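A.B. asks: Show me how the following folds:
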Amino acid sequence: MTSERRKKGSSITRVLEIIEAVAKADRPLSPADLALLLDIPKPSIHRILQQLVDEGYLQINVRGLVIPADRLDNAAWGILHTSRFKALRQAILQKLADEIGETCGIAIPRGTEMIYYDRVQTNWPLQMHLPIGSHTPIWCTASGKLYLSSLSKDARQGILRNLPMPKHTRNTLTTIEQLEPELEQIASNDLGIDNEEFVDGMAAISVPIKDKQGKLFACLFTHAPLIRKSLDQLLAFEPQMRRAAQEFGELISEK
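C.D. replies: Okay, the predicted model is just below:
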């Protein structure tokens, strides 16, 4: 009985180690990568991976590499929403929104979209209404472009080559040739900008929230109608945005 418990515990540990490794990896891993990284025999890796794929936690892409699947994404999303730091997170957002006088929020990359994870609105009668859980495009929003800029050039161009990029406004950039110089500029200063590219008459800026390894975890954004604040006026609040992003990064490191 003791040996059965030990064997079961070892199997569970291996499953969790594989999920953790795939979730934290900067790039998709091969089964051989995982076997070497976790010191697990290749036959065991393939067996466990197949079980996780069958259950919808992981998937194998066209190159034979392991990536998170919907069930793992949904689990991570649920954990974030039930975080014990929700009250403190809301307090940081509220302080920032009061300083800027505009809606502030957090967006998280998920596949080829950004998801509004949290936000605090101001009481202005005119504002853009995007509820928590809204999906926004990555090629024409401040947070989406910031996320793209954090990827390697090959990775982001691979995404953009296969992504329909309809024109939302007269300023929307819809080709890799148009986007790449701007993404390189964003990568150099860690500051995403939306100059009426997603919604006519709205500007937005975004700064990264990074984990303790310095990897972009989420994006902190603010947006405003241009009749109230210009893009340059929003950019004047960059120091306050970075301070709040650092506070969020410290919260992530405590988890």
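
A.B. asks: Every contact and neighbour count from this point should use C-alpha atoms.
C.D. replies: Noted.

A.B. asks: how near is the residue nearest in space to the middle of the chain to Trp77?
C.D. replies: The chain has Pro109 as the residue nearest its centroid, 2.6 Å off, counting by Cα atoms, centre = their mean. For Pro109, the distance to Trp77 (Cα to Cα, to the nearest Å) stands at 11 Å.

A.B. asks: Next, the second sequence, to be compared with the first:
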Amino acid sequence: MSSPDDFNQGADYVQSLHRGLEVIRAFNSERPAMTLSELAECTGLSRAVVRRLLLTLQYLGYVTSRGRLFSLSPRILELGFAYLGSLPVTELAQPLMQALSDQVGESCSLSVLDGFDIVYVQRVAVRKVMTVSLGTGARLPAYCASMGRVLLSDLGDAELDEWLAAAPIEARTPFTITERERLREIITAVRTQEYCYVEQELELGLCSLSVPVRDGSGRVAYALNIGLPYGEGVRQRALAELLPELTATAAAIGRNLRGH
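C.D. replies: So this is what the prediction gives:
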């Protein structure tokens, strides 16, 4: 089998599929609608190629157009829901997460690791803590998110070193830890302490406490968190009051997964 580095030179590589996905991924909250020229600039593809891809996606119902502007249609959600529907955890975790959120009065989220990001697969929100909208499918950089550090803690030493060496790391706030060796120390410590607390590293005013959710093999399959607004005594509350409840909920989700 070809390596990821040279796969796109092999006979199994489908360039048109790759390009079609690049066009879909070019749309985001900052660019919800674009002209053909703007999409060509974003993707680095020629106008002729982008035009054919857009017309095909429009024919399939995944893209709509209004004048010169193209945008994704609601049907694009089918692609994400196909993945979410294949995850037993989304159905098994939701009532437990809702109960936890009701009990502590804070938002609760569940995520997986995907490359250099975490991806939200379930969320129960009670208030908006971040300036960006968080919901199922939202992505955040793993290195400065508590759930990301929990998920990264399951990597072996060599794999973690490789991840840290390749990850795009930058300061998102004045408190963001960007030194790779320090991040390695923090992530390694999460392995033994079984939780991660992050304060204002991802966004000012946001704190987060996360724990692992383990599958039947003991692997960290998901990370579960509680998001908190920053304030006096928030760390003490997180560790003394919320950590036991969060850990118990993660264990219950894990048991449900193993029994599924």
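
A.B. asks: quick one on the thing from earlier: quick one: the residue nearest to the centre of the first structure and Tyr117 touch, right?
C.D. replies: No. Using Cα atoms under 8 Å, Pro109 of the first structure makes no contact with Tyr117, being 9.8 Å away.

A.B. asks: quick one: the helices in the stretch 101-250 of the first structure?
C.D. replies: 142-149, 153-161, 176-189, 231-235, 238-254 (DSSP state H, counting those that start in this stretch).

A.B. asks: Among the ones you listed, show me which one is buried the most.
C.D. replies: Greatest average neighbour count among the helices of the stretch 101-250 of the first structure goes to helix 142-149 (a mean of 28), per mean count of other Cα atoms under 10 Å.

A.B. asks: what does Arg47 of the first structure align to in the second structure?
C.D. replies: Under the alignment (TM-score structural alignment), Arg47 of the first structure pairs with nothing in the second structure.

A.B. asks: Next, count neighbours for Arg47 of the first structure.
C.D. replies: When neighbours are counted by other Cα atoms under 10 Å, Arg47 of the first structure registers 10.

A.B. asks: before we move on, the earlier item: map the residue nearest to the centre of the first structure across to the second structure for me.
C.D. replies: Per TM-score structural alignment, Pro109 of the first structure is aligned with Leu113.

A.B. asks: Surely that match and Gly137 touch.
C.D. replies: No. Between Leu113 of the second structure and Gly137 there is no contact, the gap being 11.7 Å when judged by Cα under 8 Å.

A.B. asks: Now list whatever residues contact both of the two.
C.D. replies: Contact criterion Cα atoms under 8 Å, 6 or more residues apart in numbering; residues shared by Leu113 of the second structure and Gly137: Val119.

A.B. asks: Arg51 of the second structure reaches Leu36, doesn't it?
C.D. replies: Yes. Arg51 of the second structure is in contact with Leu36 according to Cα under 8 Å; the separation is 6.6 Å.

A.B. asks: re earlier: compare the helices of the stretch 101-250 of the first structure and report which one is nearest to Thr103 of the first structure.
C.D. replies: For those, the distance to Thr103 of the first structure is smallest for helix 231-235, at 11.3 Å, taking Cα to Cα.

A.B. asks: From the chain's centroid, how far away is the closest one?
C.D. replies: Mean-position distance between helix 231-235 of the first structure and its chain equals 23 Å (Cα atoms, centre = their mean, to the nearest Å).
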